[in-house]
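[1] Sharing a model that was predicted from the sequence below.
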Amino acid sequence: MDAVVKTISPRTSQAQNLMEEQVGSGLRASQQYLACAVWFDQRDLPRLASYFYRQSLRKRDHAMRIVQYMIDNSVAVEVPSVEAVRNDFSDPRELIALAVEQERVATDEVTTLSRVLREEGDYLGEQFVRWFLSEQVDEIAQMNTMLNVADRSQGNMFDLEDYLKRESVENERYESGAPQVAGGKLR
């Protein structure tokens, strides 16, 4: 009996290359959020630590959703290396400001990917990326709110801890329509 081997095509479009770059960006964001979580955890701020640990898993899952999409479409995937992340901060506000900037960059990257998919006439890819665009709206809104609360707290991180305890910042509303995660979700 002859074995059937699945054909994996090399990346042939700019959009496919951007998808792989987005995998790297998502994994780097995951690592940066992990570094933030550890920083908060070491300073006995458990709600902030928990929030950033979850963000780390979310970003990892985002990257793995793209991996699964590429696998499903028989497109070659190479998992990129992740550059070093920032671990040293002087105050908690710096971490949240870094997260806001990280989400803005992610939004710009996903928007560019969406535009290129449209230009290339890849309507299935464009449909796939819509979930990420919606997700980024919420990610930026959450991080901006956290930065505003941090600013109003004037350095009292217990105010931000109370905010996280009081408010529901777990955004799972898009999970039902979310693309599959390669290897399954970790949370």
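    Okay, I see it.

[2] When you work out contacts or count neighbours from here on, use the C-alpha atoms and nothing else.
    Noted.

[3] What ranges does this structure have for its helices?
    Remark: helices assigned in the chain by DSSP state H are 14-42, 46-72, 92-119, 123-152, 157-166.

[4] Who are the packing partners of the fourth one?
    Of the remaining helices and strands, those touching helix 123-152 by 3 or more Cα pairs under 8 Å, 6 or more residues apart in numbering; DSSP states H and E are helix 92-119, helix 157-166.

[5] take the one below as the second:
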Amino acid sequence: MIIKPKVVEAMNAQIQSEFTASAQYVAIAVYFDEETLPDLAAFFYRQAEEERMHAMKFVHFLLEAGAKPIIPGLPEMRNEFASASDAVQFALDQEIKVTNQINNILSIAEAEKDYASIQFLQWFVTEQVEEVDSMTTLLNTIKHSGGALLLVEDFVRRTMAAGGGEEAAE
């Protein structure tokens, strides 16, 4: 095994966080589907797939490094939201939590002089900046819409479509 045991332990915990985020985003997407907001629903279904992909990156990295990934059970998901802003605020809080977890794993890898893991984690550091920015933008858009969620739907369709953020807007 080329990576340090403390890093393996932290990455296995992160696998659970990423799979949990994926399942939670499905729950948020279902909320938006039930509210007949298909563009917001589609955005969160895509986010769910992205979080699953993040978990799988950790799984494959651990396997390639000769470590054993642990595929955990998941906690109960939150399925009820008071409003669109409540759902997106919950997603933003989750992204901030994941960002802190990634930074913690990176700190462990640095302390352990685990250079392969440090290199691997750099992608996640950049990705989390984008994720927090995306959720912050969406939350601010909802707040500024004055409750006009069809305007938010239009914004999501134009700027957060399948290609994502800035690329979709160009």
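    Sure, I can see it. Bear in mind that the values here come from a model prediction, so they are computed numbers and not experimental data.

[6] tm score of chain vs chain?
    After superposition, the two chains reach a TM-score (TM-score structural alignment, normalised by the length of structure 2) of 0.92; 164 aligned residues with a Cα RMSD of 1.6 Å.

[7] re the thing from before, in CSV: the helices of structure 1, plus mean neighbour count.
    Below are the helices of structure 1 laid out as CSV (neighbours: other Cα atoms under 10 Å):
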stretch, mean neighbour count
helix 14-42, 22
helix 46-72, 21
helix 92-119, 19
helix 123-152, 17
helix 157-166, 15
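
[8] quick one: which of these is nearest Val85 of structure 1?
    Closest to Val85 of structure 1 of the helices of structure 1, according to Cα to Cα: helix 14-42, at 5.4 Å.

[9] Packing partners of the closest one?
    helix 46-72, helix 92-119.

[10] Grab the nearest non-local neighbour of the residue positioned nearest the centre of structure 2.
    With distances taken as Cα atoms, centre = their mean, structure 2 has Glu51 as the residue nearest its mean C-alpha position (4.9 Å). Leaving aside its chain neighbours, Glu51 of structure 2 sits nearest to Ser22 (4.9 Å; criterion: Cα to Cα, 6 or more residues apart in numbering).

[11] Quick one: map that neighbour onto structure 1.
    In structure 1, Ser22 of structure 2 lines up with Ser30, judged by TM-score structural alignment.

[12] Then Asn103 of structure 2?
    Aligned partner of Asn103 of structure 2 by TM-score structural alignment: Thr111.

[13] thought that match was touching Leu133?
    Yes - using Cα atoms under 8 Å, Thr111 of structure 1 and Leu133 qualify as a contacting pair, with a distance of 7.0 Å.

[14] tally of neighbours for Met1 of structure 2?
    12 (other Cα atoms under 10 Å).

[15] and of the helices and strands packed on helix 14-42 of structure 1, who's closest to Asn171 of structure 1?
    With Cα to Cα, the closest approach to Asn171 of structure 1 among those belongs to helix 46-72: 10.3 Å.

[16] according to the alignment, that closest one goes to what range in structure 2?
    Against structure 2, helix 46-72 of structure 1 falls on residues 38-64 (TM-score structural alignment).

[17] starting at the chain centroid, how far to the matching stretch?
    Chain-centre distance of stretch 38-64 of structure 2: 7 Å, with Cα atoms, centre = their mean, to the nearest Å.

[18] so can I have CSV of the helices and strands packed on helix 123-152 of structure 1 showing distance to Glu21 of structure 1?
    Below are these laid out as CSV (distance: least, Cα to Cα, whole Å):
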stretch, distance to Glu21 of structure 1
helix 92-119, 9
helix 157-166, 32
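
[19] For the residue nearest to Ala23 of structure 2 when sequence neighbours are not counted, which residues are in contact?
    Distance criterion Cα to Cα, 6+ apart; nearest residue to Ala23 of structure 2, sequence neighbours excluded, is Ala48 at 6.6 Å. Going by Cα atoms under 8 Å, 6 or more residues apart in numbering, Ala48 of structure 2 touches 21-26.

[20] Swap in 10 Å and give it another go.
    Neighbouring residues of Ala48 of structure 2 by Cα atoms under 10 Å, 6 or more residues apart in numbering: 18-29, 42, 54.

[21] And for Ser153 of structure 1?
    Contacts of Ser153 of structure 1 (Cα under 10 Å, 6+ apart): 147, 159-160.
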